[in-house]
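*Asks:* The following block contains a protein sequence and its predicted model.
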Amino acid sequence: MKVRQWSRDLGLGMRFAFTGGREGWIRTLLTAVGVGLGVALLLLTAALPHLLSARHQREEARQDLTYGTAVPPRADDTVLVGLSDTKWHGRDIRGRFLEAEGPRAPLPPGVDRFPAKGEMVVSPALRDLLSSEGGGLLRERLPDRITGTIGETGLIGSHELAYYAGADGMTATRDGTHVVRLTAFGDQHPEPERMDPVLILMTLVVFVALLTPVAVFIAAAVRFGGERRDRRLAALRLVGSDSRMTRRIAAGEALAGALLGLVVGTGFFLVGRQAAGEVEVMDESFFPGYVDPSPALAALVAVAVPAAAVLVTLLAMRGVVVEPLGVVRTARPARRRLWWRLLLPLAGLALLYPMIGNGRSHGDFNRYLVVGGVLLLLVGVTALLPWLVEAAVARLGTGSLSWQLAVRRLQLSSGTAARMVNGIAVAVAGAIALQMLFAGVESQYTKDTGEDPNRASMEVVLADGARLTAAAGGLARTKGVRQSVALSSGGLGDKRRDPVASASVTVGDCTALREVAHLPSCRDGDVFRVPGTDEDAALRALLRPGRRGFLDATYSGTDPGREIPWTVPAGLREATAREDSLEAGVEGLLLTPSALPAEARSTMYHHVYVRLDESVPDAEEYVRNTAARVDPLANAWRWTGTEQSARYSSLRTGLFVGALCVLVLIGASLLVSQLEQLRERRKLLSSLLAFGTRRRTLGLSVLWQTAVPIALGLLLASVVGLALGTVLLKMTATPVTVDWRSVLALTGAGAAVVLTVALVSLPPLLRMMRPEGLRTE
């Protein structure tokens, strides 16, 4: 019986929502737009697991790095892959040379045939770049004729720059650094990687901090037009409905708006999904097919949003007495109590407290406690803000006429004002906590590369040592290059196989060697010894003049037979490593070119260090072009003093993208909410104007009504965000530091969004302040 009664009353409310005249369907439409924006973002979040999984699967399917595993023998089902990655103005370009060694050689994903030598297939984004006006310099680096396009299955993003070029005569390198031989593309032996507990914690906090404002906005959207709706419900009491039936009818109206919001949100999501293929954020792009919500999560959104609409409305109606002759909400309400509102953040802190000091050494953080604790702290903002706004505006008084109008309105409806800024306050609180957490642990995911950008601007690693001299000369003559230094490095072992002692060997002309060590004097044929800090007896014995060793000694698991005997010469002299050496940790032997056996050159690694004239535009691109012309498999990169973890950087990028989406949602939802508030007050504004109130005064009063709650909300958000950030840093065993400039920037961004919405709503406000607003039916 109760189920039938609930169904009947909810259905009646849904009919009123669509057939209640102009006011009814406008309110329903506003609710649908507000809910729809939140639903679209929830569906986007539900698609994130599939998005990340799809990108990972694409990356794994085309994997061609062997990471030093044994090279398979040449066969009719093998392919040689030359690694030729490059960059263009900071953007990565994935490049590969392909040479089929037999009719059954495997093709990489997205490629239907092997390009011949002088041909290449490219991604659509690279094709557009090469054909653009600004791509001429890159076209010199990739001179092959474009004969095809890489399919979507071979790319991880719609804007990825990638190419496969044909090659002939390549030789597989034993360490897989330049040319690899494959029997199949893809990671054949994937090993599950244990995630860093701190990164897992950060991921959880990012999701909770980004989704909580969305839930708050949806809860606020289903209450659009609440005051006008409650006055309509008074008419139902006149025809005999009781208070419970009235509440259920009101819940039915909210349910109609929420269900329509699901449809609108799905439409927004589909439009955004299609647009995802055209958007690139921080060099990250996706295909629309990646943005596919999990059916279970999509079903949860479809059930949770209407259920939340009904629940929120029933809870809101508990504080409203709808009588046949009016709504007893315009009377002064009872003062809000503080004690139970403090329980939410205190309970959140209690959940997080047991994990303080865990860091990385005590296993994973309890995910349920993390989600529950962070959620309670952020939701606590929505519970505390109405009390704070009410307590603050009750003490406000004298001032200009616009100020008095704004204060009186806030005193009459402080709850409505708090609802408008709840979402932005929650978003800012979460952003401050995340900023503290990311800034605090950044040093843990940033390591020193050992590279000094003041000593060299770029480094070029060659695949073919025979081209070292040509590369050094060509780079020295390249536009924008001040100096180039060529060095080769290898190793000397005391035994042919599995040496006990080994020493590094650095080869270069006298000018190059002086870039790594202080030499007494130097001419071609000299050999120098740079003492190490932790030399043992075996190493000292190996470096004695006359001692026979083996260049490129091999270890178990690697190919034997390439070791080259070499005797330490009698004229060995000592040198001292430079503190600003081009190569980190220089010790062992320094050889001039004629002191190295000719057959040993192929066993070494060959580098050219380049100093650029930074005043020359595109100097870095000229260097890459020269390197590619001398050795197509050369790898050139810019020197940087530090390097950041890829996982940490990806998570930070995800936070940036998510925060951008939430900010868009905040702005759009606040604008809808502001327009709805103005629509409800149209008659009041027109009445004030008719009594002689200036438009400027009314406009300023609306701005004050927005500025006061947002100032209080941002103050509360800062306190809660700092508290949450402090707890999270203590959980990760990281010293607590606060970047006040970032805190001020985040609160300023929140204030800017709200004030922008207020300014955008001024033109509709001026249109509403007309005599026509006094009309009634």
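*Replies:* Arrived safely. Numbering: from 1, shown residues only.
*Asks:* rest of the way, CA atoms for contacts and neighbours
*Replies:* Will do.
*Asks:* Next, the buried residues of the helix or strand harbouring G380.
*Replies:* Element membership for G380 (DSSP states H and E) is helix 367-393. For helix 367-393, the neighbour count (16 or more other CA atoms under 10 Å) marks 369-390, 392-393 as buried.
*Asks:* same check, this time on stretch 125-140
*Replies:* Burial within stretch 125-140, assessed by neighbour count using 16+ other CA under 10 Å, is assigned to L126, R127, L129, L130, L138.
*Asks:* Against that first model, consider the following:
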Amino acid sequence: MSVHEEGARNQGSGPDPGRASWARDLAMGIRFAVGGGREGWIRTALTAVGVGLGVVLLLGAASIPHILESRQARGDARVAVDGDRPVKRSSATLLYADAGTSFHGDPVRGALLRPDGPDAPAPPGVRALPHHGEMVVSPALKELLASPEGTLLRERLRFKAVGTIGEPGLAGPGELAYYAVSDRLTEEDGSSRIAGFGSRIPPRELPPTLLVLIIVACVVLLMPVALFIATAVRFGGERRDRRLAALRLIGADRRTVRRTAAGEALFGAVCGLLLGTVLFLAVRQGIGSVTVWDVNAFPGDVTPSPALAALVAVAVPLCAVGVTLVAMRGVVIEPLGVVRSGSGRRRRVWWRLPLPVAGIALLLANGQVGTGGGTVDPYLIAGGAVLVLLGAVTLLPWAVEAVVGRFRGGPVPWQLATRRLQLSSGPAARAVSGITVAVAGAIALQLFFSAIQGDFMKVTGQDPHRAQQDVMLPSHDVATIREMVARFRTTKGVRGVIATIESTASRPGPVRRGEDFPPSTQVTVGDCASLGELAHTGPCKDGDVFVVKDSTGMVDTGYLFKTARPGARVLLDQGIRTGKPDGAPRTWTVPRTARIVDSRKDPSGQTAFGIFATPGALDTAALADPQARAMVRTDPAVTDAAEYVRNTAARIDPLMAVRTLQNLERDKQFGSVRTGLLVASTATLALIAAGMLVTTLEQLRERRRLLSVLVAFGTRRATLGWSVLWQTAVPVALGLALALAAGAGLGLALLRTAGKDTFDWSVIWPMAGGGAGLVAVVTLLSLPPLWRLMRPDGLRTE
């Protein structure tokens, strides 16, 4: 059937054409998109690319639940199960000890195993347990150990790698992990006997403020995607309208024309949906080799939820049809190719302003929440955020039209740019709507982040300026302890060691009336320099003894003096496990010359008290179950000083714990949410940049003939280049101004919801600067195509 015949049929379809007419008109639009020649295919391709980029991100967002579930399931499967009761030794049990470490700031998850028999269970991802002195490693750790960067780590993990850990035993392909077998493992060194792996760890309930943050972040990250898809389906709108004018010329009514336009958009959206699916599958195959903000995943993890994938598959085509029909309501397409705005009226602001006001009202209607409790209504929070950001988007076209309508005069490039914006400001506003929403949302999130992060940061009381690493030595042998301390002091990059040997002392004799057990206190032996870091000892020499009072007031001085006082006899060998002397009682008399001093917080933030003695005053061989501790000061000029310390600790004992001292500690849930937002925001910004580039190229292609005409009449290319730059800069400046206002308003409403009244305005400007920088990069990338479009052959037509 010819176009004329089909148009004639549609003429008599009446006011309600029915489903058959809808299907016929949509099919005609699809045929226009397929058989519209080179121009039609270019428009379809641009729409497909734009929609496809959005679909990739939407499918990625739809995969997040499966990614989290998969990581949680694998993490639960490798938890060592020791149970509430001790596990009896059998051929199906093994000893398990955590031996994790850190390398250049990256965690290395590790464990030492000792099977009790041939039926001992293997961890997930491990086919069979290796032999003594061997280990199985993750693929990422194997690659690191084989590289020059892993030299120091090879010195620490002195086991022979004989296999790799499979996917079931790893959180992600980039995780550094190992399992090693050692016959030296015993229950006395803190190991646990287990009968298997796998335990469900119930997730912690999210604090209300974090829940609010996640909800708003989802809105902020997905709204630019939806806006970009809505913009992409309108690519080539002017050329499409001129083609549709031919239908009006042969008698088609306005409804037929609109449905035909919807069919064109539907075909482009479906092509974009297919292209996005193909791109998503291609990206998913290589996702394991990509790490963003220390996060990566297996390709199988990146699987969209079926319900969400179905929603994307339905929503994208419907969005294309809906946006096209709404856009066509503001356009009149008449015969003879006349295309003009429907009524020439200026955009109204009265219906746009209530949107952000209603959004803020919804946010405030939720009430205050805090880390301690509160009710979070996700619909109120999400709806409020959507309305605020949608208000910024709807205000942008009005603001561009209102501002550029007042421009008069100026240089030629400025006049060309402003006149173009005055004639058609809609495409320019749509092009920057995504960056407006992204910047507004980023400002709101940063304001919220900066206000609530204090609730998830704990002051540890540690002083990393006095010492950088804290080492616990799991040995009770005094000779071994002294050797350990000597090794640390000779380690490369170590400037000093605060080393002490700790035990307990109790009052000799039977329990007295009113006492449940004899009073006891701590005994600390170390050199003068080390003791001076733990107490205000003042002048000190080897042979001195101090009675240290607890300066925090938590331990009563009177109780302390029941055991620790000058001239008192104390019992040194009261066993920690038995509560009785190990053999003949070993007593020691505190010298009458012992000075009473106040305690001092050590670099780890702890406070010690009791009897402090130098090695010349007390023989550490007399102590019962001594524990050694070392706090290490490293030289900042030595790059890998911390790694040298960990290597020394591993040579002494693989189970030695090395802890980095830091004055602030971030909550793990907060850190996970923050990392997830950084990953998602990076992907969103990449989409916005790609989308803006495609939009800019499409607009330049629409104006190709106009640019060629101006060049043919002698207009300098530099003049046209500056005019294109101003056409982008003006909407961007207005968009960023609206983003600042909307982001600040949304951020303040969120702060009110969280019960915060202080905010940091300094976080606003980097977001605005980042948005402007992104636009500048996209503009620079569009200049080469602009020069090519200014050639005289752009005047050719068919």
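*Replies:* That came through, no problem. Here the structure is a predicted model, which means the values were calculated and not measured.
*Asks:* before we move on, back to that, so can I have CSV of the buried residues of stretch 125-140 of structure 1 showing distance to M731 of structure 1 and secondary structure?
*Replies:* Shown next, in CSV, are the buried residues of stretch 125-140 of structure 1 (distance: CA to CA, whole Å; DSSP: H, G, I helix; E, B strand; the rest coil):
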residue, distance to M731 of structure 1, secondary structure
L126, 45, helix
R127, 48, helix
L129, 46, helix
L130, 49, helix
L138, 48, helix
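*Asks:* Could you export those as TSV, including distance to L314 of structure 1?
*Replies:* Putting these into TSV (distance: CA to CA, whole Å) gives the following:
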residue	distance to L314 of structure 1
L126	56
R127	58
L129	57
L130	60
L138	63
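*Asks:* Could you work out the most separated pair of the residues you listed?
*Replies:* Maximum pairwise distance among the buried residues of stretch 125-140 of structure 1 (CA to CA): 11.2 Å, between R127 and L138.
*Asks:* that older thread, the helix holding G380 of structure 1 aligns to what range in structure 2?
*Replies:* Mapped onto structure 2 using TM-score structural alignment, helix 367-393 of structure 1 spans residues 378-404.
*Asks:* Could you do stretch 100-109 of structure 1 as well?
*Replies:* Stretch 100-109 of structure 1 corresponds to residues 115-124 of structure 2 when matched by TM-score structural alignment.
*Asks:* measure that stretch end to end?
*Replies:* End-to-end span of stretch 115-124 of structure 2 (CA to CA, to the nearest Å): 15 Å.
*Asks:* Tell me the buried residues in that stretch?
*Replies:* P115, D116, A120, P121, A122, P123, P124.
*Asks:* Give me the residues contacting it.
*Replies:* By CA atoms under 8 Å, 6 or more residues apart in numbering, the residues outside stretch 115-124 of structure 2 that reach it are 77-78, 89-95, 128-129, 166, 168-169, 181, 195-197.
*Asks:* Could you identify the buried members of these?
*Replies:* With neighbours counted using 16+ other CA under 10 Å, the contacts of stretch 115-124 of structure 2 contain these buried positions: 77-78, 92-95, 129, 166, 168-169, 181, 195-197.
*Asks:* Return the set of buried residues in the strand ranked longest in structure 1.
*Replies:* Ranked by number of residues, the top strand in structure 1 under DSSP state E is strand 481-493. Of the residues in strand 481-493 of structure 1, those buried under the neighbour-count criterion (16+ other CA under 10 Å) are V481, Q483, S484, V485, A486, L487, S488, S489, G490, G491, L492, G493.
*Asks:* For it, name the packing helices and strands.
*Replies:* Counting contacts by 3 or more CA pairs under 8 Å, 6 or more residues apart in numbering; DSSP states H and E, strand 481-493 of structure 1 is packed against helix 468-476, strand 502-507, helix 510-513, strand 548-551, strand 605-612.
*Asks:* Show me how far the first one is from its chain's centre.
*Replies:* Centre-to-centre, helix 468-476 of structure 1 and its host chain are 39 Å apart (CA atoms, centre = their mean, to the nearest Å).
*Asks:* one step back: from the contacts of stretch 115-124 of structure 2, which land in helices?
*Replies:* Among the contacts of stretch 115-124 of structure 2, the members found in helices (DSSP state H) are A77.
*Asks:* longest helix in structure 2, by residue count?
*Replies:* For structure 2, the helix with the greatest residue count under DSSP H is helix 717-753.
*Asks:* ok, and what's touching the strand or helix carrying S102 of structure 2?
*Replies:* Here S102 of structure 2 is covered by strand 101-103, with elements defined by DSSP H and E. Residues outside strand 101-103 of structure 2 that contact it (CA under 8 Å, 6+ apart) are P107, V108, R109, G110, L153, E643, R646, V658.
*Asks:* counterpart of G276 of structure 2 in structure 1?
*Replies:* Taking TM-score structural alignment as the criterion, the aligned counterpart of G276 of structure 2 in structure 1 is G265.
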